[in-house]
Every structure is written in C-alpha cells, then in structure tokens.
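Participant: Here is my input, please return the structure:
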Amino acid sequence: MNILQDLEFRGLLNQVTDQEGLQKELEKGIVKLYCGFDPTADSLHIGNLLPILTLKRFQEAGHQPFALVGGGTGLIGDPSGRQTERTLNEAEIVVQWTDKIKNQLSRLLDFERETNPAKTVNNYDWLSQLTMIEFLRDVGKNFSVNYMLAKDSVDSRLEAGISFTEFSYMILQSYDFLNLFQKENVKLQIGGSDQWGNITAGMELIRRSGEEEKVFGLTIPLITKADGTKFGKTASGTIWLDADKTTPYEFYQFWVNAADADVINWLKYFTFLSKEEIEVLEKSLLEAPEKREAQKALGREVTTLVHGEAAYKQAVKITEALFSGNLSDLTAAEIEQGFKDVPSFNATNTEDLNIVDLLVDAKISPSKRQAREDVTNGAVSINGEKVQDTAYMVGENDRIESKFVIIRRGKKKYTLIRY
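Facilitator: Okay, the predicted model is just below:
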C-alpha cells in the first residue's frame, strides 16, 4: 500500500486539504514536507512522537522530511488547544531547549541517507531577520482580522482573552511555510489536528504571495485514551522522550501497561509493524488477552525506537526482576531506574545494622515489636531473599555495588536503602 493508504489504515489521517491531489504529487517523486516543534520544555514528550513518526513514515516511503524547531515561534507561544496565555520563556532558555530538541529529533529521523535525508531547520533564523515594517507590509497585509477570528485556535480564546502576541502566532507559522516553500520547495505541512487553522493559513499566504504551485496540508488526530484520561500522562507525570526525565524502564512500563481497549490503535499509531503483524497481535488479544502479547510488542517496538535495543532489554530485565522478586542480579544503574519512585532511606551509618533496627529506622515497620513479627513471619526480604532471623545483620555483602539494599515488606512494599 502507498503512504496515504498506510496512514489511513493506521487511523493517522484526520484532515487532508486535497487527498487526491496530494496522492498524485507523491507519485511524481520526492515530496518535501515539514512539521514544527516549539521548544516549550527541555524535552519532547510522547504527544510529539506521533507527528515525528509520521515524518519518518514519509521518509521510509521515499520522501524528505524537514523537522522545524521553533526557536522563533517558541518565544511567542501557540494559542492552539489552550484556554490561557502561555508564560513567555527567556530567550536563553529557549535556545537551550531548541538544541536539546534538535538532538532528540536527530535520533528518530534518518539524517544520513543519500537521496532523502531528514533536515532540521530553526525558524529563528528567518523570523529574527524580519523587521516590524516588513512583517506588517509584506506578511500581515495578507491576513484579514475576520479570517483569523474564524480560526478555532483564536475563536476559542476570545471569551477568556488573547494577547496580540499569541494572536500573531498564526501569521508567523504561515510565514514558516512560505519560507520553506520558496527556499526548499517544501509542499506539505503536517501537524496535530489542533494545527489545522495554522496550516491552512500558511497555504493561503503562499497562494496570496503569487505562487502558482500547489501546496498541501495534513493533520493527524490527537490521541485520547479509551478510559477518558489524558494520553501521555501518568500518576508520576508526563512521559518524556529524554531518558533523564523519564527512564527507559518507566517509558517501557507506560506502553506495556496499555489497556486492551487502546493497545491495537497504539500499535498502528506508534510502531512500524505491518498490517499483517498487527492483525496477528489483535487475534492474540481477543483469544488470549492474559498473555499480553500485543502490549509486549508495543513496549518492545516503541522503547527500541526511542531509546535503542540495549535500553529496551534493560527495561525488560528490570521488569522481570521485579515480577519474580529476584533482585540480586540487577546493577546499581538498573536499580536507579526500577526504584526511582519507591520510598528510600539514606543510611548514614555504613556499619552492619540489625535487621529489626533497620526496619524501624527506615520507617518500614512502625515499631521494633512489629519489625520482629514481620521478620519471623517471613514478610521481609532483602534483595529478593527472605530473612527470618531477627538477629540478622545487614552488611556490606548485602549491598548491590556497595550502593543499595532493597527491602521488601509484604508482597509489594519496597524500600530502597541508599549507602
């Protein structure tokens, strides 16, 4: 199937300005396309993953993707999908975030191909060169206020209020499309469904600028969870693409814990598995949901794609160790990942410590009496091994790489002892 048919199968076509015309353009040869990513944080998150992977799908189909990092528009703020004004970030911060995001994009798109290598561009390079008079005369004159007010991104903010700064965002993004069309012959802009107004405004600016070649716009649906909760959010917060903000283990856990109602759609959206492979997993989900083969495939594919195979295998190792309770084979780095959110206790005394005293000091057991009962009843384990001797001394031999001891009380209550 061709690229548009593949996107349709995956449910990734939300709106297309002229699908038949775009298909003909794609059949002629390499089409250059772009998607913009504003640096509103120091990392992209999994909500950004869908448009990035859509760029990658076009690249795999032989077309050339441009990833635009909004070093300029990031200083302004996109009102799309927001009910309140964004807080403006300092220019130095936006520059730092821009560099980090460019680095993340470089890991997900192929910049080394001979025929259609991906490219990153920064709209600060051209927006910062515009003078106010030039912007108003040559760009702003092409937009009527009525036209802009009719766009959802603006209309939805009128009651609460919108500043001229954010009101002008649409014009700046439109100028991006015009600039890339004129300098790079980029003919297609893609984005989330909330970007439809900005994309079509860019197409209108190109037309009003006297360009006769046709350009196109395509949007991808915004992802929602079947249970109504926000996609990309967990109890511990946003799922980031930066391994320092969301560890590969946490990242893997998000995908492998996908609900049955979501997992097949997510396999279509976020993996490059074929239609036939996804249908096999869908059949497994219906016939043997307890095996969770679809979820495991999802976790494997997306974690490998974003963090690499070694990080995926490490995430599986941590998962299996936690499930089995056999923790002694974990390295200190793996423990840092797997126990990032569990309670911890900093042991200031490096001498051997009686198990009962340690349970009380670390507030694992509320009293010495309860601690003794927990130990003698077999409710306490150290690094996955049960300890039932109240005279047991927790010492150097118990420390993993001299840094950690993992104590479990009951079936699930873990505490990390740090040395």
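Participant: going forward, measure contacts between C-alpha atoms and count neighbours the same way
Facilitator: OK.
Participant: List the residues that contact P221.
Facilitator: Residues near P221 by CA atoms under 8 Å, 6 or more residues apart in numbering: 11-14, 192-193.
Participant: Centre of the chain to stretch 182-189, how far?
Facilitator: Distance, stretch centre to chain centre, for stretch 182-189: 26 Å (CA atoms, centre = their mean, to the nearest Å).
Participant: now the contacts of P221: which count as buried?
Facilitator: Buried residues within the contacts of P221, counting neighbours by 16 or more other CA atoms under 10 Å: 12-14, 192-193.
Participant: quick one: which of those sit in helices?
Facilitator: Among the buried ones among the contacts of P221, no member is found in helices (DSSP state H).
Participant: so D152 touches N198, yeah?
Facilitator: No: contact criterion CA atoms under 8 Å: D152 and N198 do not qualify, at 9.6 Å.
Participant: here's the other one to compare against:
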Amino acid sequence: MENILEELKWRGAINQVTDEAGLTKLLADKSVGLYCGTDPTGDSLHIGHLIPFMMLKRFQMAGHRAHILIGGGTGSIGDPSGRSSERVLQSMETVHHNEDALTAQMKHLFGADNITIVNNYSWLSKIDLLSFLRDYGKLFNINTMLNKEVVASRLEGGISFTEFTYQILQSVDFHHLWQEHDVQLQIGGADQWGNITAGIDLIHKMEGQDAQAYGLTIPLMVKADGTKFGKTAGGAVWLDPKKTTPYEFYQFWLNQDDRDVVKYLKYFTFLSREEIAELAQKVADQPEKREAQRKLAQEVTAFVHGQAAVEQAERISAALFSGDVKTLTADDIEQGFKNMPAVECSSQPTNIVDWLVGTGIEKSKRQAREDVTNGAIRINGDRIREVEHVIDPAAMFAGRFVIARRGKKKYFLAHVK
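Facilitator: Now for the predicted structure:
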C-alpha cells in the first residue's frame, strides 16, 4: 500500500511535518496512534474544522489508531491561535453542553473502528496549581514560548497569562496521550504548528530524546479568489443539520468555482486518483456540465449527513428547477425554501385573489386578478387561471405550507398559521 504521507502530499494536504523520514518509517512499520483535537467553543463543527479531521479519517481508513480529543479542559480557557483579542470565557455548563454535541458529531463521522474519543478535562482538571508549575511550567522556556507565532502575533495587543499557558496545556495533552494511549503523532491546522512542536519538546524532555513523537499540519485553505474557505454570505457552513440544512450543505459544494473544485475533491472526498483525474478532465472539457461539483456535493454530503440526505437535496434541486414542487415533502419544503421570501396565511380555504393580497404577495386585487388571468401564478406547482379558485392550505405538505410562484422564478413560502 502507498505510504499515507505520499497520498496526503498528492492531495495537497500537508503543510509541515516534523522529522518526515522518521515518521515515514514509523508509519510503514506498524499501526500508529495519532490524534486531532478540537475545543468545544460551539455546539457544532463547521467545514473549516472538518479539514484536519478528514486527514484523521484517512489515517483511520489506512488502519492507524485515530484518537479525537474534545478539549473540555483547554476549551474552558481558550486557544489564542488565529485570534487578535482575548476570547470571552464560556460557563462550564456551556462547555459541557458543547462537549456532548461535538462528541455525538464525531461518533457519527468516524464510526466505531480504530477510533477513540477522549476529553482532556478528565486529566487537566486533576492537576493542581503547584503540580502544574513544578511538573510542567519548569520545562517551558518563556523566550521560546514568546517566539511561537501564535503568541508573538498577540504581543502588541496583549495576551493574558491564561491564554499564554494554552500551549503548555496542549503539550500536556500530547504527553498524556503518548503515555496512556501510545499516541505518537498529532495533526492539526497550520495555526497549530507552535502548539504541536511544544508538545513534542515536552515529550522529549520528560521521556528522553529517543521518544518517538511527531507533528503534521494541514495548509490553510484559501479559495481561488483569495477569500477564506468555508464562509458564505450567510456565515459559516455547519455540520449540524439544524444550523445548515443538508440541502444548503449540498448547494454549498455544488456552487464551487471551477478553479477550486479539483482541490476540494482531493481534500474532502475519498475518491481515487483515477476518479479525480477523470473529473478534472471534465472540468477542462465540459465545465458547463459541472459534473465535478455535483460529485463533490454528493460525496461530502453523504459523508456528513448520509446518502438519504444526498437524495433529498437532489430531489429538492430538481423540483425547484422544473417547478414541479408537488413531489416534495413538508420536510423538503422546509429545507429547500428556507431562504426564500416567507409569508403567513390562514388555515382556512380562501379565494386566490384575496389570498394573494392578504399574504402580501400581490399589492392589490387588480394586480392579483391580472396575474391570475395571465397565467403568472402557480400554487403548489399548479398554474391557476381562474380568479374564483379557492386555495385550501390543508390540501398539501401536511397542511404546513403553501408554495406560490409569481412569474418564472419568484417563489414565496406561505407558513400556515
């Protein structure tokens, strides 16, 4: 089997590696324990967080022993990485709620094989202040810590002692996992390099220079237009289906730029080199078909939300494109029309002209009658031409919604009160 580091290089997924030759040999000789961590700063990961965990998943699939660290301890003080100011501390109740939510997400993504989920609160919370200073603080040189990029970038604006000590705590994590779980590799985003190398230094100081400990970071993901990956006009793209619906998630990937799609296929899917090369050729030869984007959307949505979510997203997309919304369920409607103009209507059967004016879709009865007789109005997918037509909100979509369309593309979602 190809060395996994070579596979990651081909995918453009390696930014920096400590002792690449040593790590290559280690990975070839045995099943290696490795970990990636995330702090419970929220109750869901977004797709920016997903990048290093996709790499962890590749190691898991290659037979290595993957560990996910939920930072209940470190998350209670805040990582200064990537921030220009102090993080507002969360209550421990919020931290524990977020821990539970992220643990459930990770179990869904990684399954049960070759995976261990740990929470650093279970060991960091047991270290008293004097033990922390004597056992760990003595081994960290302030000058070295100040030179770490994550700290150096904060010195001008100021950094609290709390956030300054974050790299010590993350180092303690690496040593604990090295000692208790035979974990020898830590992976993370490019901004974690200083924290990861601090952990390796701690292991060498406590266990000897021959102790095998390695680090690997993932490049910062930037789109072809120079903007940050993972952000949309509406904000972050979340893995939690309540925050970003599977349909919105699918659409995010479907709408990627031709210049980025092959890179994302390498990063975010488990397709082979041959499959990706074939899709890359289709981008070059027939970009208007957007086959690569469709495959990307299918693969990532299936990984995060399951195949049923892919089928639902494609069903919604097809119905919106054709206008045949009658095939959709109430749940489909809730997802597919989430960002379309919303109005409210009574649950009582109502004349179409009165209904259009009452919901505000039409400004006047004269305009409503004109649009109806001209065939410009569709209700639940059916074109209505009779001004005497009565709309029965209970007729479709479990009595929850009425879909109105004015003209070719102007949709309105009426919520039945």
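Participant: ok, the contacts of P221 of structure 1 vs I278 of structure 1, which is closest?
Facilitator: Ranked by distance to I278 of structure 1 (CA to CA), the contacts of P221 of structure 1 are led by G11 at 13.4 Å.
Participant: Give the aligned equivalent of K338 of structure 2 in structure 1.
Facilitator: K338 of structure 2 maps onto K340 in structure 1, with residues paired by TM-score structural alignment.
Participant: which residues in the stretch 251-400 of structure 2 form helices?
Facilitator: Per DSSP state H, counting those that start in this stretch, the stretch 251-400 of structure 2 carries helices over the ranges 258-268, 273-285, 291-305, 307-322, 330-336, 352-359, 365-373.
Participant: highest average neighbour count across those?
Facilitator: A comparison of these by mean neighbour count, using mean count of other CA atoms under 10 Å, puts helix 291-305 on top with a mean of 21.
Participant: need the helices of the stretch 251-400 of structure 2 in JSON lines with distance to E163 of structure 2, can you?
Facilitator: Below are the helices of the stretch 251-400 of structure 2 laid out as JSON lines (distance: least, CA to CA, whole Å):
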{"stretch": "helix 258-268", "distance to E163 of structure 2": "31"}
{"stretch": "helix 273-285", "distance to E163 of structure 2": "42"}
{"stretch": "helix 291-305", "distance to E163 of structure 2": "32"}
{"stretch": "helix 307-322", "distance to E163 of structure 2": "40"}
{"stretch": "helix 330-336", "distance to E163 of structure 2": "40"}
{"stretch": "helix 352-359", "distance to E163 of structure 2": "53"}
{"stretch": "helix 365-373", "distance to E163 of structure 2": "61"}
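Participant: Any idea which of the ones you listed gets closest to A395 of structure 2?
Facilitator: Nearest to A395 of structure 2 among those is helix 330-336 (11.9 Å), distances taken as CA to CA.
Participant: ok, D152 and N198 of structure 1, which is more surrounded?
Facilitator: Comparing D152 of structure 1 with N198 by other CA atoms under 10 Å, the one with more neighbours is N198, at 26 against 18.
Participant: what do we get in structure 2 for that one?
Facilitator: Using TM-score structural alignment, the partner of N198 of structure 1 in structure 2 is N195.
Participant: now F272 of structure 1
Facilitator: Using TM-score structural alignment as the criterion, the counterpart of F272 of structure 1 in structure 2 is F270.
Participant: do the same with M170 of structure 1
Facilitator: Mapped onto structure 2 by TM-score structural alignment, M170 of structure 1 lines up with Q167.
Participant: residues contacting that match?
Facilitator: With contact set as CA under 8 Å, 6+ apart, Q167 of structure 2 has these partners: 194-195, 198-199.
Participant: Could I get the buried ones among the contacts of P221 of structure 1 in JSON lines, plus columns for distance to E334 of structure 1?
Facilitator: Below are those laid out as JSON lines (distance: CA to CA, whole Å):
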{"residue": "L12", "distance to E334 of structure 1": "36"}
{"residue": "L13", "distance to E334 of structure 1": "39"}
{"residue": "N14", "distance to E334 of structure 1": "40"}
{"residue": "G192", "distance to E334 of structure 1": "35"}
{"residue": "S193", "distance to E334 of structure 1": "38"}
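Participant: Please report the distance of the corresponding residue of structure 2 for Q370 of structure 1 from N374 of structure 2.
Facilitator: With TM-score structural alignment as the matching criterion, the partner of Q370 of structure 1 in structure 2 is Q367. Between Q367 of structure 2 and N374 of structure 2 the distance is 10 Å, computed by CA to CA, to the nearest Å.
Participant: give me the stretch of structure 2 that stretch 317-328 of structure 1 matches.
Facilitator: Mapped onto structure 2 using TM-score structural alignment, stretch 317-328 of structure 1 spans residues 315-326.
Participant: Nearest to D332 of structure 2 among the contacts of Q167 of structure 2?
Facilitator: For these, the residue nearest D332 of structure 2 by CA to CA is N195; the value is 43.9 Å.
Participant: Setting the sequence-adjacent residues aside, check what's closest to Q298 of structure 2.
Facilitator: Residue nearest to Q298 of structure 2 in three dimensions, not counting chain neighbours: V310, with 5.9 Å by CA to CA, 6 or more residues apart in numbering.
Participant: My read is that the one you found contacts A302, right?
Facilitator: Yes: V310 of structure 2 lies in contact with A302 (CA under 8 Å); the separation is 6.0 Å.
Participant: and the alignment partner in structure 1 of A233 of structure 2, how far is that from T229 of structure 1?
Facilitator: The pairwise alignment with structure 1 assigns A233 of structure 2 to A235, based on TM-score structural alignment. Note on A235 of structure 1: its distance to T229 of structure 1, by CA to CA, is 11 Å.
Participant: What residues of the helix or strand hosting D6 of structure 1 count as buried?
Facilitator: Using DSSP states H and E, D6 of structure 1 sits in helix 3-9. Neighbour counts using 16+ other CA under 10 Å place 3-4, 6-7 of helix 3-9 of structure 1 among the buried residues.
Participant: By how much does that helix deviate from structure 2 on average?
Facilitator: For helix 3-9 of structure 1, the mean deviation from structure 2 after alignment is 0.6 Å (mean CA distance after the TM-score superposition for structure 1).
Participant: which residue ranges form the strands in the stretch 1-150 of structure 1?
Facilitator: Here the stretch 1-150 of structure 1 has its strands, by DSSP state E, counting those that start in this stretch, at 15-16, 32-37, 64-69, 119-122.
Participant: Could you tell me which helix of structure 2 is the longest one?
Facilitator: Longest helix in structure 2, counting by DSSP H: helix 92-110.
Participant: Sweet, I'm off.
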